[in-house]
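Trainee: next come a sequence and a model predicted from it.
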Amino acid sequence: MTETLSTTFDPAEIEARWYAHWEANGLFRPERPDAEAFTIVNPPPNVTGSLHIGHALDNTLQDVVIRYERLRGKDALWVVGTDHAGIATQMVVERQMEARQDKRTNYSREDFVAKVWEWKATSGGTITNQLRRLGCSMDWSREQFTMDPHFTKAVIKTFVDLYNDGLIYRDKRLVNWDPKLKTAISDLEVETQTIAGSFWHLKYPLADGVTLPDGRDYLEVATTRPETMLADMAVAVNPADERYASVVGKHVILPLTGRRIPVIADEHADPELGSGCVKITPGHDFNDFEVGKRAGFAPAEMLNMLDAEANVCQTADGLVPEEFLGLHRFKRDGVDGARELVVARMKALGLLIPHVTKNKDGEEVEHDAEPRQIATPFGDRGGVVIEPWLTDQWYVNAAELAKKPIAAVRSGDIQIVPKTWEKTFFNWMENIQPWCVSRQLWWGHRIPAWFAEDGRCFVAETAEAAQALAGEGVALTQDEDVLDTWFSSALWPFATLGWPDETTSVRPEPVEGPHFSSEVKDGASTSSARTGLLQKHFPNSLLISGFDILFFWDARMMMMGFYNMGQKPWDRLYLHGLVRAADGAKMSKSKGNVVDPLGLIDQYGADALRFFMAAMESQGRDIKMDEKRVEGYRNFATKLWNAARFCQSNGIGASDTIKAPPARLAANQWIIGEVGSCVAEIEKAMADLRFDAAANAIYQFTWSKFCDWYLELIKPVFAGDADSPPAVETRAVAGWALDQILVMLHPFMPFITEELWHKLGARPYELILAQWPAPEAEVSKEATDVIDWVIDLTTNTRSAKNELGIAPGAKLAAFLAAPSNVATRTIERSSAAIERLARLTPVTIGEAPAGPAMQVIAGEDVFVIPLEGIIDIAAEKARLEKALAASQKEAKSLEGRLSNPAFAEKAKPEAVEKARADLAHHAGEVERLTAALARLG
């Protein structure tokens, strides 16, 4: 029995009730064993996380796709899970311990990890519950976690396989070291900030009585990091710099340490920058590390002057003065650090070259350093300045693993959407550096490597297997480090589906070193070797992610997909933009412009927020947050609710047909044709991953075609006999059309559509399991042309009235001198509709009387509407001309401002954008007012 719709639409109650029902009844993954698979995996959010606006965008787009494919009858699987987030999670637990005056080192590794698991059990589900509030139809019955036993097995197997194939190795290199977290982090986890700093100029005395051609007995070097001179190993000059040609191969005596270091020639030194001399500290600078290698310094020989907390330690040659040992690199808590002491000692020795400026009186003033704005690397988690640090770490040969992904994207086997991101992808992948995968943490996948006392390393999946490799009696100690979180999440597309258990072997056997093919052991094909979920759902169909994790995660999944599975992880990769503040600025807590999606859901409902996200997502462009538009989409939901109430009150309810009902009335044929057009428009948009176009199609159809026009057109049908053939037909067509709206709108607004689906009549299944529209109807073009003509006439008449300030309800006489066939038919048969909608009566076929009038066009027909006695023609002309002149003047001024290169370059982006918007507005006004004046003749 149909339940009467309430007068108000309350999203909160509907959302909570329906989501619980869907999940409890397993409707997010119905049993469809014979259906075509469609698979997406969610970028696993950190287990420490909570829903932010970026998550809302990312997961809305994924849910739109998965609900759409489910409605199309596919075995649609949306894999869901969370990432163990090594650094973030350890930080959270350690902060909680600090609040209790406790610390990690008070516990054994095993006991601390147990505490992290306890935290995960009680607090690790925050974001998954929030994803439910957004309406995400994920397969929660198979929720994954990157530290689950089966996932750990996959991670360990991959590491061991890579090692055995020579693709993973241990090396001494510079890493981005976070002194607060005391771990290496990747380049992608480093945020460069521009901060106020200094440029110091120092004298490095030349050794052995050598002088420069100008008589100087020192080289001048400039640095923003004077403390690192304690580990300098050379001074570099450009080989083409004639000023220093005579001292290349000579030496300087490094101040403070007395270290004798060479003067070397290297292209890294820029003759145009400073003095042209560059101090080389290969153990604490990435560029210097490469210069040092070119100069013949082996990494093992490079000097390290800092410990894990960025305090000064003794270098291998023992030449750092004792007074520096133990000092922090920077001033901290009011205590001078190594930087301050180095500057003070150099100044005392007369080896600090002052920076000279002039005061307001023209007098020279000496300063220790030149102030500079310096690009400085910070850890995105620890929040402190990153220190390039020379240490032993585990590396993956990313350049080798990148070859197959590069080829796949280049050939089109993997499509990146938007295609413009391909250039960025190729640039990074073709210049990729070794991937440091070890982290100095306790929480994470511990590296499966064991060391003997003599330094030999044994890599195996278990301690027992490592012992077997080492032999009996060899004492082994497991590596203390854990793997980079991105190493495990790179396995997400297939490890979540049961790999490696659900396969005999899908990793190609290495032949003469690492290679990649589709062959597996025993000659079995990759596809025949896989079973169950893995066989059906890998490769995945699509990946949706923010462009900011293209290299963190997406590219690495490609590498591991080809390595472990012998093929691509998914067919297409869609990269969306960022959600920015209303002014276009990046959201950040420090700016106070962060928008809480849960607050928006509380205020406007999840459906409104979801529709905003989809409607604004335009092929990877950033989205500007606009709460007014979210409110507007809440109004859209209310409009649909009220339209359903109107239908219900007129006996229009649930349809029992997928195919369009038979229809004779022009309005009914017209709406059936419009449903078909909307279906086709959405299908094309979804095939192209144009979320904005798909959302706009269903929005315009629902609001304009169905609510504003169709319901208005059919109102007279219900004024007469409720059992008449036209009324019976119209109820059937209207109920069917409303059903199609609910199905097409469901991927975007799942809650209100499911509620209306059931409130409009008894259903054998939930809307989430309905069938995608298939109208299968042919409609009369003659009938639809009539409706299109009436709509055109009505729209243009209303617009003309608005331009001339005529009341919308005013009835006006109209003349049509040479009517088209469609005009003749419509005026003869539907004059009542023309009067009711366009407010034109009478309509006369013939010439209009002389006098002021306006013209309104409908299709090929030009109506003349006399205005004598309707408005003051002279006053209206004067008003329009005044407004036209004002808009023309403003448009000209804005054009001049925007064409000035200085304005575009120097003005704030939001000011430039506002000027463009204002120009568009005034240009539109010029066009509108010109047309209005033309109407007056």
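Mentor: Alright, I've got the coordinates.

Trainee: CA atoms for contacts and neighbours, from now on please.
Mentor: Noted.

Trainee: can you show me the strands along the stretch 501-650 of the chain?
Mentor: Under the criterion DSSP state E, counting those that start in this stretch, the stretch 501-650 of the chain contains strands at 540-546, 570-576, 579-580, 623-624.

Trainee: how long is stretch 641-656 end to end?
Mentor: Separation of the first and last residues of stretch 641-656 by CA to CA, to the nearest Å is 21 Å.

Trainee: circling back to that earlier point, R634: which of the strands of the stretch 501-650 of the chain is closest?
Mentor: Checking the strands of the stretch 501-650 of the chain against R634 by CA to CA gives strand 623-624 as the closest, at 17.9 Å.

Trainee: against that first model, consider the following:
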Amino acid sequence: MTLDKNFDPAAIEARWYAHWEQSGQFRPERGDAEPFTIVNPPPNVTGSLHIGHALDNTLQDIIIRHERMKGKDALWVVGMDHAGIATQMVVERQMNERGEKRTDYSREDFVEKVWEWKEESGGAITGQLRRLGCSMDWSNERFTMDEGMNAAVLKVFVDLYNDGLIYRDKRLVNWDPALKTAISDLEVETRDVKGGFWHFKYPLADGVKLDNGQDYIEVATTRPETMLADMAVAVHPSDERYQSVIGKEIEQPITGRRFRIVADEHADPELGSGAVKITPGHDFNDFEVGKRAGFAAAEMLNMFDAEANVCQTEDGLIPDEYIGLHRFKRDGVDGARELVVQRMKELGFLIPHVTKSKDGETVEHDAEPRTIATPFGDRGGVVIEPWLTDQWYVDAKTLAQPAIEAVKSGAIEIVPKTWEKTYFNWMENIQPWCVSRQLWWGHRIPAWYGPKAFSPEEKLSPHWPDLSFDVSDDFATANSTLLNDEVFVSESEEDALAQASIYYSDRIGSREIVVVENRLSAMKVILSGELDLKKTIPIWRDSDVLDTWFSSALWPFATLGWPRDLVEESVSGEPVEPRLSNEKHPSTSSGLTAKPGSDLARHYPNDLLISGFDILFFWDARMAMQGIQFMKEVPWKRLYLHGLVRAEDGSKMSKSKGNVVDPLGLIDEYGADALRFFMAAMESQGRDIKMDDKRVEGYRNFATKLWNASRFCEANGIGASKTLHAPDAALPVNRWIISEVTETLASLDKALGDLRFDAAANTIYHFTWDRFCDWYLELIKPLLQGEDKAAADETRAVAGWVLDQIIVMLHPFMPFITEELWHSMAAETGGREYDLIVAKWPEPKAAVDKDAKAEVDWLIRLISAVRAAKVELNIAPGTKMTAHVRDGDDSLKDRIARQSAALDRVGRLESVSFDPAPEGANAQIVIDGATYVLPLAGAIDVDAEKARLGKALEASQKEAKSLSGRLSNPNFVEKAKPEAVEKARADLADKEAEAERLQAALARLG
């Protein structure tokens, strides 16, 4: 025999994967075939395989292997994301361990070190994906920072800018003071934090009083430190308490700043005093109130630097004692919050929170204790600060409209459909997308700045250079594109210089244009006299990089050769150079199309995207927007959103809980095939999956079952089939199993077509285990070992063909064991001409034989009923019995005659007679209207068995009655733990079923 006695996954997995990859089996090289394309969500270069990756990539691999076997030119694009923040954190952490920091190096040197880290340590996950069996096109592996992707990113940015869809704006962002960069809403996680709710008096200016004679307005806040940048107090327009003071001024006690009381519906009259302090530079709601009150973003006060330490506002009104303090208490040192509360209390403007002690005495507290939902950066781990900065934004609202229509029209099908509502809700309320990040690792923004020029008379702006803003750190210099700077957006420095030369020569005459490091450098060389503005103009590049998701949004087309393989529609094969202009011009993608025969033309749009629902807005929606914008077609035709893998108890996995499951550990223990099959069998259209090691072990047992069945076939002369179509068959059992293959294949194809992974997995599982291994192989043993050579030869041919079909149908789910069996089963006949991975998907070309199905289904039901009766009556399984048939017709006699060998060998019925049964105890089975009487004389002691069954029935009924009584008691149902109630209900159902079975057994005995 060629198959080892024991199935050992580890022995075959590495060998077969290396063979597939080295022989180029993952490459799409069927140029005349219909293409099928999937792109994988690129994992972070810093990442390692987690259980979510295992699910996501298993589902993709099932589909790509299925489509490849159906003869399609299947491409699964693979790559990694450069993971801007995560990667920079990893490298900086390693530097810190060596006593170094990023700023010890130039930007270029630091980036070079990141590339070194990437080559040496990054991308470990690619090897782990191989262990999972993912048949990706590694020969064309992509990276979001590779040369081709970089070209795509630059072009997209420039084109969007020229189309007015990218712009620079001053807005509030989620600022991470630990990382010193803006992050997106999607990278903010909310945690409940114990905090306080402080109440303060804000005195009315100029002797103004409320109608009740009060000379102050009460405001309450959870962030007292921000009062240093307050710019208004808001009250509801209909709040009668404040009608007389709307438009009047407050004089803030600490800063002395005077500001107006404004009417705005943001203030809730039912909440507290109904008055709200407004800090538009440090609160998202206040920002909108400030805009409605007439404040331009440039006028809004910013009281924090990049590390969330207090800095002076433009009006210079923050007292010196606050400057440099951190916003919160840190390392035992009071921060701005503590000092603000202390000073307001000293000034008599703190309204204490009053409670009663246990003794009934009045107790005053500075603040009312509150649990506050607080935003934290998911990577930096500190409280996010809403911060007013200049950033780059994408007009997501405009880009979202075609992507919304694509789903509404059916151009994109979302599966399951229930996610459409969530998609529409987010897309229809989408906010501008902040795409700039204050990092060194990433795609540097292709924008250069220089002094704004107005006219030959004014020469340059009279305000430039302007040293009035803070230039103390790298962020400030990078973030200082003020109204007095001109921007030149271009894919190259050469083009930026050309744009700048045209711009200045048109306005102030010809000047030499030189590139300096940043805005601060430009000011220094001008003020030092090294550079004469009458002869030379400095420009400098934006030091920000783009949000990582900006580049990954281009994944479906940039990985296929865009923009390299773009040509003019009218001039095939000739690339079009982007036009140069000092003014904005339409995007250079207009009028271009994919070069005929290129991967871009052949594989865009992709056919399917599979992703977790948790990145629907991080990635999926952004790909839809960018794909339609630049390719004028949707990026993929279908979007499948799967659920999350949770711990066994249903809770979310986290390192802090210690319930994270390592998929590599599961592969080590049970094999990749078992883990993959578990993922498929448990994936039910978007529902979360509960991790269950026992189920994974069960699928390892399933693989072992198939292995042992193959060994049985091998031992009985059953080898690989030589035909794609079903062989000719005369025997009912063979016609039956061919029919079962035909029906299984139809169900499997439908399930995979509908993306019902659970249904697909269960279909092939039950056919393999139940129909083939448990029944067919048992039923054909008499044929294989009988004297009828023709019957044996037919059966071997059919059995070999069926095993081939199982191996092929199971391959997308369990690629390793199936590839091994595919070759091993053919070893004695000269081997296979090709690998299973590229074998044809089954084509039985056989109709379902209803007569054969009816006969074998009858046989299986009869044998199953006999076995069940033996179990109920405590008869040993191997005991031979006889049967006497009542109410049978001639066709039943013919069936019994044809199946006599199987009834004897498998059913342990040594004879089946149509004569009357002898007197005495018997068991009776009814199948299709005929009664089979099984005499029990000699098989068991009937009286003893009746006594045993009666005693067991009485016990079961007693336990069922007790459980029913407990569940009828409202005190138990309402007060017991839910799991205890659920267990009682399950136990009751078990006992009732057991009692029913015992009653049936007693009835059989008469």
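Mentor: Now that the structure is in, tell me what you want to look at. Every value quoted in this text rests on a predicted model; they were computed, and no experiment measured them.

Trainee: superposed, what's their TM-score?
Mentor: The TM-score (TM-score structural alignment, normalised by the length of structure 1) is 0.94; 921 aligned residues with a CA RMSD of 2.5 Å.

Trainee: quick one: the strands of the stretch 501-650 of structure 1 as JSON lines, columns for mean neighbour count and distance to D413 of structure 1 too.
Mentor: Listed next are the strands of the stretch 501-650 of structure 1 as JSON lines, based on neighbours: other CA atoms under 10 Å; distance: least, CA to CA, whole Å:
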{"stretch": "strand 540-546", "mean neighbour count": "21", "distance to D413 of structure 1": "12"}
{"stretch": "strand 570-576", "mean neighbour count": "21", "distance to D413 of structure 1": "7"}
{"stretch": "strand 579-580", "mean neighbour count": "24", "distance to D413 of structure 1": "30"}
{"stretch": "strand 623-624", "mean neighbour count": "20", "distance to D413 of structure 1": "29"}
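
Trainee: could you dump those to JSON lines with distance to G350 of structure 1?
Mentor: Listed next are those as JSON lines, based on distance: least, CA to CA, whole Å:
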{"stretch": "strand 540-546", "distance to G350 of structure 1": "54"}
{"stretch": "strand 570-576", "distance to G350 of structure 1": "57"}
{"stretch": "strand 579-580", "distance to G350 of structure 1": "52"}
{"stretch": "strand 623-624", "distance to G350 of structure 1": "56"}
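
Trainee: quick one, which of those strands is nearest to A184 of structure 1?
Mentor: Closest to A184 of structure 1 of these is strand 540-546 (CA to CA; 24.4 Å).

Trainee: got the angle for the closest one vs strand 570-576?
Mentor: Interaxial angle, strand 540-546 of structure 1 versus strand 570-576 (axes from the mean of the first three to the mean of the last three CA atoms, to 10 degrees): 20 degrees.

Trainee: N659 of structure 2 versus the alignment partner in structure 2 of W421 of structure 1, what's the distance?
Mentor: Here W421 of structure 1 is matched to W419 in structure 2, going by TM-score structural alignment. To N659 of structure 2, W419 of structure 2 is 28 Å away according to CA to CA.

Trainee: can you check G717 of structure 2 too?
Mentor: To N659 of structure 2, G717 of structure 2 is 48 Å away according to CA to CA.

Trainee: now swap in E743 of structure 2 and tell me
Mentor: Between E743 of structure 2 and N659 of structure 2 the computed distance is 41 Å (CA to CA).

Trainee: do the same with G99 of structure 2
Mentor: Distance from G99 of structure 2 to N659 of structure 2, by CA to CA: 34 Å.

Trainee: more neighbours: the two, which one.
Mentor: Neighbour count, other CA atoms under 10 Å: between G99 of structure 2 and N659, N659 has more, with 15 against 8.

Trainee: that one -> structure 1?
Mentor: Counting by TM-score structural alignment, N659 of structure 2 lines up with N593 in structure 1.

Trainee: next, count neighbours for the nearest residue in space to its match that is not next to it in sequence.
Mentor: Once flanking residues are discounted, N593 of structure 1 sits nearest to M587: 5.5 Å by CA to CA, 6 or more residues apart in numbering. Neighbour count for M587 of structure 1, taken as other CA under 10 Å: 18.

Trainee: contacts only, for M587 of structure 1.
Mentor: Listed by CA atoms under 8 Å, 6 or more residues apart in numbering, the contact partners of M587 of structure 1 are V579, R580, A581, N593, V594, V595.

Trainee: redo that, cut-off 6 Å
Mentor: R580, A581, N593, V594 (CA atoms under 6 Å, 6 or more residues apart in numbering).

Trainee: residue range for stretch 131-145 of structure 1 in structure 2?
Mentor: Counting by TM-score structural alignment, stretch 131-145 of structure 1 pairs with residues 129-143 of structure 2.

Trainee: can you list the buried residues in the matching stretch?
Mentor: Neighbour counts over stretch 129-143 of structure 2 (16 or more other CA atoms under 10 Å) mark L129, R130, R131, L132, G133, C134, S135, M136, D137, W138, R142, F143 as buried.

Trainee: contacting residues around it?
Mentor: F26, R27, D61, W76, V77, V78, G79, M80, D81, A672.

Trainee: of these, which belong to strands?
Mentor: The subset of the contacts of stretch 129-143 of structure 2 located in strands under the criterion DSSP state E comprises W76, V77, G79, M80.

Trainee: take these and lay them out in TSV including distance to I404 of structure 2 and neighbour count.
Mentor: As requested, those are exported to TSV (distance: CA to CA, whole Å; neighbours: other CA atoms under 10 Å):
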residue	distance to I404 of structure 2	neighbour count
W76	26	25
V77	26	24
G79	28	24
M80	28	23
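
Trainee: thinking again about what came up before, distance from the chain centre to the match of stretch 131-145 of structure 1, please.
Mentor: Between the mean C-alpha location of stretch 129-143 of structure 2 and the chain-wide mean there is a distance of 18 Å, by CA atoms, centre = their mean, to the nearest Å.

Trainee: all strands of the stretch 151-300 of structure 1, in order?
Mentor: Under the criterion DSSP E, counting those that start in this stretch, the stretch 151-300 of structure 1 contains strands at 168-178, 183-185, 190-205, 218-223, 234-237, 251-253, 260-265, 277-280.

Trainee: what's the answer for the stretch 1-150 of structure 1, then?
Mentor: Ranges of strands in the stretch 1-150 of structure 1, per DSSP E, counting those that start in this stretch, are 37-41, 75-79, 81-82, 144-145.

Trainee: would you reformat the ones you listed as CSV and include distance to A231 of structure 1?
Mentor: Formatted as CSV, the strands of the stretch 1-150 of structure 1 follow (distance: least, CA to CA, whole Å):
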stretch, distance to A231 of structure 1
strand 37-41, 48
strand 75-79, 50
strand 81-82, 43
strand 144-145, 44
